[in-house]
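Chemist: Quick one: sequence plus predicted model below, questions after.
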Amino acid sequence: MVSDQTYISDKEMIHELQLKGYGELEKEKLFLKSFESLYLLYADKLILRKGKKQINFDDLMGICQKNDSETLTKFLIYRDLKTRGYVVKDGFGFGSDFRVYERGQFGEKGAKFLIFGLNEGQQEKMGTLQKKIEQITQMGKEPIIAVIERRGEVIYYKINRMNFYENKTGLEELSQL
């Protein structure tokens, strides 16, 4: 681990992790996103060191949360998707947290789903939500909202494009009451 970035330099481990959709290869090192490192630590599949000091899950979570307040939300969604057997990669930006590939399709086809997370009770403006959905559907992907309940359970909602029309007739009827 260097700074807040995790990288793997062991060629055998790089190969194994890449086949499962982890990380990005740069100059013979596999760089992992924070949620990937957290998941591998959580699953006891990674021993992480910074210098000679071993870093545990809680230590890494604290480091990551200083840089990104959404770290826990991303980790909970990522962990849930990995547990369900999906290959998950970082999103494209514009509010999508993850690209999710259909089971058995990683490396053969592009991601089918783009997922963005919301914590239970978190407010999101409808215009912002609509813009995200339009961008995702224009890419030919299916938008999904992952809502994190207070207990940490993740619930997924497949969403479609929304249209809001001004209902002038209804407004006129309301004003007459």
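Modeler: Done, it's in.

Chemist: okay, CA-based contacts and neighbour counts for the rest of this
Modeler: OK.

Chemist: ok, and what's touching stretch 117-136?
Modeler: With contacts defined as C-alpha atoms under 8 Å, 6 or more residues apart in numbering, stretch 117-136 is touched by 73-74, 77, 94-97, 114, 142-143, 145-150, 159-162.

Chemist: hmm, 6 Å instead?
Modeler: Contacts with stretch 117-136, where a contact means C-alpha atoms under 6 Å, 6 or more residues apart in numbering, come from 145-149.

Chemist: which one of the residues you listed has the most neighbours?
Modeler: Ala146 (23 neighbours; other C-alpha atoms under 10 Å).

Chemist: one more structure, for comparison:
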Amino acid sequence: MVKALYIDGAILIPDFDEANSLHQDGYGSFKHRRLGLTPCEALYLLDRNRIEVYDERGVKLSFKELLRRLSPRGGLLDRLGGLIRNLLGRPSTSTSLWIRYLIYRDLRMKGYVVREEANSLLVYERGSYPRAPPSYEVYPLPEGMPQPIRRLMEALERAEEGGRTLKIAVVDRRGEVVYYTLREMDFSGRLDDPKDSPGG
């Protein structure tokens, strides 16, 4: 089992050989011969029994404890997400991280390599990482959480600029993930033939 260290909010794999093996599978980023894992990567690897995480004092962290320590406090999703956490019977923690983790886990279990971005997840086609760029950008969204159209349009523009397809990942109250493709459509064209119109 690979040993990981939780130090000041970061998860590091100190052994280079173990770190390199994980990195080749699409996990983490190297810094000074140490592999740094993102929160979702660390949670997933811990859940799959590929790593054990220890804090600065040498205490082994459970999944629940690592999730608690990695979760930011006080954001909008934290305040509005209590309902989802309670319905799922999950620990009281950051909904945004929990939602991202559920999506990350779902994609990894389906065989995709997933890299975390600030507000989204980049998804590589099976077998294409690291040779090809990501094909999809996945925007996480809890069910019932209103989203301004402006934010979705910004995500769409960012994805299209990177040559990726935008997928909206909606996590329902049972923790199941449903994916929707978001595309911009132009309805400004004129229909010359009434037979070409919808319902015509």
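Modeler: Sure thing, it's come through. Because the structure is predicted, anything quoted here is derived from the model rather than measured.

Chemist: Drop everything from the contacts of stretch 117-136 of structure 1 that is not in helices and list the rest.
Modeler: Judged by DSSP state H, helices contain none of those.

Chemist: which residue ranges form the strands in structure 2?
Modeler: Counting by DSSP state E, structure 2 has strands at residues 2-7, 10-13, 29-31, 34-37, 51-54, 60-61, 113-116, 121-124, 136-142, 165-171, 177-182.

Chemist: Tell me where structure 2 has helices.
Modeler: 16-24, 39-47, 63-70, 76-80, 82-88, 95-109, 149-161.

Chemist: tell me what the fourth one is packed against?
Modeler: Other helices and strands packing on helix 76-80 of structure 2, by 3 or more C-alpha pairs under 6 Å, 6 or more residues apart in numbering; DSSP states H and E, are helix 95-109.

Chemist: so what does the helix it packs on touch, helix or strand wise?
Modeler: Against helix 95-109 of structure 2 (3+ C-alpha pairs under 6 Å, 6+ apart) you get helix 76-80.

Chemist: Now do the helix it packs on: distance to the chain's middle.
Modeler: 18 Å (C-alpha atoms, centre = their mean, to the nearest Å).

Chemist: Also stretch 124-139 of structure 1?
Modeler: Remark: stretch 124-139 of structure 1 is offset 16 Å from the chain centroid, using C-alpha atoms, centre = their mean.

Chemist: before we move on, what about stretch 88-95 of structure 1?
Modeler: 6 Å.

Chemist: now, which of the contacts of stretch 117-136 of structure 1 sits nearest Arg84 of structure 1?
Modeler: Lowest distance from Arg84 of structure 1 to these (C-alpha to C-alpha) belongs to Ala146, with 13.9 Å.

Chemist: So what does the closest one match up with in structure 2?
Modeler: In structure 2, the residue equivalent to Ala146 of structure 1 is Ala169, according to TM-score structural alignment.

Chemist: Wait, that match touches Tyr179, no?
Modeler: Yes - taking C-alpha atoms under 6 Å as the definition, Ala169 of structure 2 is a contact partner of Tyr179 at 4.6 Å.

Chemist: circling back to that earlier point, any idea which of the helices of structure 2 gets closest to Ala132 of structure 2?
Modeler: In terms of C-alpha to C-alpha, the element of these nearest to Ala132 of structure 2 is helix 16-24, at 14.2 Å.

Chemist: buried set for the closest one?
Modeler: Buried residues in helix 16-24 of structure 2, defined by neighbour count with 16 or more other C-alpha atoms under 10 Å: 18-20, 22-23.

Chemist: And it against structure 1, how far off on average?
Modeler: Between helix 16-24 of structure 2 and the aligned residues of structure 1, the post-superposition mean distance stands at 1.1 Å (mean C-alpha distance after the TM-score superposition for structure 1).

Chemist: Where in structure 1 does that helix fall?
Modeler: Alignment note (TM-score structural alignment): helix 16-24 of structure 2 is matched to residues 11-19 of structure 1.

Chemist: Centre of the chain to the matching stretch, how far?
Modeler: For stretch 11-19 of structure 1, the distance to the chain centre is 21 Å (C-alpha atoms, centre = their mean).

Chemist: check contacts around the equivalent of Ile159 of structure 1 over in structure 2.
Modeler: When structure 2 is aligned by TM-score structural alignment, the residue opposite Ile159 of structure 1 is Leu182. Leu182 of structure 2 is in contact with 166-167, counting by C-alpha under 6 Å, 6+ apart.

Chemist: and the gap between Leu182 of structure 2 and Arg48 of structure 2?
Modeler: Using C-alpha to C-alpha, to the nearest Å, Leu182 of structure 2 is found at 31 Å from Arg48 of structure 2.

Chemist: cool, Arg33 of structure 2 as well?
Modeler: In terms of C-alpha to C-alpha, Arg33 of structure 2 sits 24 Å off from Arg48 of structure 2.
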